[in-house]
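Colleague: Okay, structure incoming, though there's no sequence with it:
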C-alpha cells in the first residue's frame, strides 16, 4: 500500500523525485522512455494516429521497469501523476543539456555510482 505524501510545491516534489531517481541507469531508462514517447507522438501526428498507443506504453514501460527492477522503489507516478510527468520532462531536459549531475549536487544528493 502506498503512503500518500503531501508536497507544498513542485520544487519540493522535485527534490523527492530526484531522490527516487538516484541511480544513473534509472535516469537513463527514463530518458529513453521519454525520447521514444516524444518520437511516437511525432509519428502519430505526421504518419498515423495508431502510434499514439505507444506514447504511454514506451514512456511508462521504461520508467516503471527502472523503478521496479533497477532502483527498487515505487514509481512516483502512482501517487503524484501530474507532478511526476512534469519532473520527468524536467529531468529529460537537464539530461539532454548535460546539467542533471549539477542538479543532483545542487539538491545535496550525491549521484550513486553504478557499473552498469
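Modeller: Thanks, I have the structure now. In this text, all values refer to a predicted model and were calculated from it rather than measured experimentally. Numbering: from 1, shown residues only.
Colleague: Could you use CA atoms for every contact and neighbour count after this?
Modeller: Fine.
Colleague: does residue 26 belong to a helix or a strand, and which?
Modeller: Mapping residue 26 onto the secondary structure by DSSP states H and E places it in helix 24-46.
Colleague: Next up, a structure to set beside the first:
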C-alpha cells in the first residue's frame, strides 16, 4: 500500500503529532533534540568538528527508541524525512514555549 503523500507541512504536522502520542516517546524526542543543541553549541565553541558525527546517532537513537519501544510504530522519518525533521523542531519549540508559560 502506497503511503499518503502530504502536499504541505501544515497537512503533515497533525499526522506527525498522531505518531507521538506516548509521553515517553515525546520526552525521548525532547531529550535528543536538547542534546543535539548542546553538541552544536559545544562544537561551535570548541571547534571540534568531529563531534558533529554524533548528531544522527543522538537524534535518531532517542527518537527511534521512543517509536519502537513505547509508541510501537514506524518513525515518520522513513517516509517523510524532511517534513519529519522540520516537525521535530516545531514540536520541540512548542514544548519549550509550554515550559516558559508555567
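Modeller: Right, received. Where do you want to start? Keep in mind that what you see is a predicted model, and the values were worked out from it rather than measured.
Colleague: Can you calculate the TM-score here?
Modeller: With the length set by TM-score structural alignment, normalised by the length of the second structure, the two chains reach a TM-score of 0.90; 98 aligned residues with a CA RMSD of 1.4 Å.
Colleague: Quick check: the helix holding residue 26 of the first structure compared with the second structure, mean distance?
Modeller: Average distance, helix 24-46 of the first structure versus aligned residues of the second structure after superposition (mean CA distance after the TM-score superposition for the first structure): 0.9 Å.
Colleague: which one is the residue nearest the centre of the second structure nearest to, not counting chain neighbours?
Modeller: By CA atoms, centre = their mean, the second structure has its centre lying nearest to residue 88, at 3.5 Å. For residue 88 of the second structure, ignoring the flanking residues on the chain, the nearest one in space by CA to CA, 6 or more residues apart in numbering is residue 29 at 7.5 Å.
Colleague: Return the residues in contact with residue 83 of the first structure.
Modeller: Residue 83 of the first structure makes contacts with 10, 13, 77, as judged by CA atoms under 8 Å, 6 or more residues apart in numbering.
Colleague: quick one: which of these has the most company?
Modeller: residue 13 (19 neighbours; other CA atoms under 10 Å).
Colleague: contacting residues around the alignment partner in the second structure of that residue?
Modeller: Using TM-score structural alignment as the criterion, residue 13 of the first structure maps onto residue 12 of the second structure. Contacts here follow CA under 8 Å, 6+ apart; on that basis residue 12 of the second structure touches 6, 83.
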